[in-house]
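Q: 3D model of this:
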Amino acid sequence: MKNAFLVSVLLALFLFTMSAPAFASNSVYGVWLTEEGTATVRIVDCGDASPCGVIETAEIPSGEPTTDVNNSDPDLRDKPIIGLVMLHGFERDDDKWKKGRIYNPEDGKSYKSSIRVDDDPNVLKVKGCIAFLCQTQRWTRVETPATLTE
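A: Presented below is the predicted three-dimensional model:
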């Protein structure tokens, strides 16, 4: 009886381990290089199984401000660009996350957004919209998280 239970547990762990990489490769969670190649964004679960993205690295030219100087809220202009939450508020819809917001520190504005992993699991499609005008960027996966909450 004990041996049967042990074999069942080991088999379940083996199957979970074998299926985890495929699951991870289709996840929005991880670290992504922006289309311009000038920043990386770490997307994690920020509660209620909703992803949010934090700027992890950014190429800021020498002499340029390293804080969010363009933010429309004067109280937030002293916040560093690194660590800024730029993606948040998404709701899951099948393989897509929608009804979120994307913040652009270059102009200090926030836009409607949706994100989803492309057919290539190493590409994240990030869409930002003003009314009905939308622009989509393709971000490249840099790192997949070891544990997922998706």
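
Q: going forward, measure contacts between C-alpha atoms and count neighbours the same way
A: OK.

Q: helix or strand for the nearest residue to residue 35 once chain neighbours are set aside, which one?
A: With sequence-adjacent residues excluded and distances taken as C-alpha to C-alpha, 6 or more residues apart in numbering, residue 35 is closest to residue 139, at 5.0 Å. Secondary structure from DSSP states H and E places residue 139 in strand 133-143.

Q: I'd like the structure of this one too, to check against the first:
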Amino acid sequence: MFGLGVEARIGFSAAIRDESRLKAAEADMTICGRAMSLVQLTMVCWLGVAGLAMAQTDALQPTSPIEGVWRAQLLSEVTIQVCELGYCGFLTTIVVPSEGLSPEEAAAASTMSPDDFFDYRNEDPTLRNRPMQDLHMLTLRPGDKPTIFDGEIYNPQDGKTYSGYVELTGPDTMRLNGCVLYNVICRGEDWVRVPQAELDARLEAQPQQ
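A: From the prediction side, this is the model:
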């Protein structure tokens, strides 16, 4: 057999060691690169999840102080929320005031459910059979000030729609103004926000299905 000389064997062994070191170094670099990539990917994923969580949190928060459930002077409640028209207000709680009612009428009203009330005073005869529950009463758009919202107000007491505006007078108070004669004459009513704790208590009190 042909064998290698001593110098050749030494040089070959050194080459093998150098190649092994090179491969080991490349492996270390690969592992390090993968580790760095994993760290970067983890950071990207974490930032993505954090961003999504922040976006979801922001989505749960009202985008405008006008949003929420508001109680009118006669204790009925209107829920204002974002809609395609801007902000829409819906009659979500109906309370029949006892003032002006006979004892018999008051007793009858106390036994009526929300489904028993209809928009019978509407100027449009074709709308007089629509239910009062969840009736669309307000259509509002941001005005020239952050606390002003202009729009239209439907008054079911006389069945007419008025131009008007809502002014936020505090974090939990507003003044609703319906106007006639090109906004020369306006009539106002103060509303208060229904506390979130009260809304949560109502939700908890509802029977579980």
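
Q: buried set for the strand holding residue 139 of the first structure?
A: Of the residues in strand 133-143 of the first structure, those buried by neighbour count under the rule 16 or more other C-alpha atoms under 10 Å are 138-141.

Q: what about that strand, how far off from the second structure?
A: Comparing strand 133-143 of the first structure with its match in the second structure after superposition yields a mean distance of 1.5 Å (mean C-alpha distance after the TM-score superposition for the first structure).

Q: and the strands in the first structure?
A: Under the criterion DSSP state E, strands of the first structure are mapped to 30-33, 39-45, 51-58, 85-88, 91-93, 96-104, 109-117, 123-130, 133-143.

Q: check which helices and strands the last one sits against.
A: Strand 133-143 of the first structure sits against strand 30-33, strand 123-130, with contacts defined as 3 or more C-alpha pairs under 8 Å, 6 or more residues apart in numbering; DSSP states H and E.

Q: ok and it relative to strand 123-130, angle-wise?
A: Put simply, strand 133-143 of the first structure runs at 150 degrees to strand 123-130, going by axes from the mean of the first three to the mean of the last three C-alpha atoms, to 10 degrees.

Q: give me the angle between strand 133-143 of the first structure and strand 39-45.
A: Using the same axes, to 10 degrees, strand 133-143 of the first structure lies at 80 degrees relative to strand 39-45.

Q: got a list of contacts for strand 133-143 of the first structure?
A: With C-alpha atoms under 8 Å, 6 or more residues apart in numbering as the test, strand 133-143 of the first structure has contacts from 30-35, 122-129.

Q: where's the most centrally placed residue in the first structure relative to residue 62 of the first structure, distance?
A: Computing the C-alpha centroid of the first structure and ranking residues by C-alpha atoms, centre = their mean puts residue 43 first, at 2.8 Å. Summarising the geometry, the distance separating residue 43 of the first structure from residue 62 of the first structure, computed by C-alpha to C-alpha, to the nearest Å, is 27 Å.

Q: equivalent analysis for residue 115 of the first structure, please.
A: Counting by C-alpha to C-alpha, the separation of residue 115 of the first structure from residue 62 of the first structure is 31 Å.

Q: which one of the two has more residues nearby?
A: For residue 115 of the first structure versus residue 62, the count of surrounding residues by other C-alpha atoms under 10 Å is larger for residue 115: 26 against 7.

Q: re earlier: could you dump the helices and strands packed on strand 133-143 of the first structure to CSV with distance to residue 77 of the first structure and mean neighbour count?
A: As requested, those are arranged in CSV below (distance: least, C-alpha to C-alpha, whole Å; neighbours: other C-alpha atoms under 10 Å):
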stretch, distance to residue 77 of the first structure, mean neighbour count
strand 30-33, 24, 23
strand 123-130, 22, 20
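
Q: and those: which comes nearest residue 107 of the first structure?
A: strand 123-130 (13.5 Å; C-alpha to C-alpha).

Q: which bit of the second structure covers that closest one?
A: Counting by TM-score structural alignment, strand 123-130 of the first structure falls onto residues 173-180 of the second structure.

Q: got the contact list for that stretch?
A: Contacts for stretch 173-180 of the second structure (C-alpha under 8 Å, 6+ apart): 153, 162-169, 185-193.

Q: same deal with stretch 73-83 of the second structure?
A: Looking at stretch 73-83 of the second structure with C-alpha under 8 Å, 6+ apart, the contacting residues turn out to be 66-72, 87-97, 189-191.

Q: if we use 10 Å, what do you get?
A: Outside of stretch 73-83 of the second structure, the residues that reach it under the criterion C-alpha atoms under 10 Å, 6 or more residues apart in numbering are 62-64, 66-72, 87-99, 134-141, 189-194.

Q: among the residues you listed, which ones are buried?
A: Among the contacts of stretch 73-83 of the second structure, those buried by neighbour count (16+ other C-alpha under 10 Å) are 66-72, 87-94, 135-141, 190-194.

Q: ok, longest helix in the second structure?
A: helix 6-60 (DSSP state H).

Q: the residue nearest to residue 35 of the first structure maps to what in the second structure?
A: The pairwise alignment with the second structure assigns residue 139 of the first structure to residue 191, based on TM-score structural alignment.
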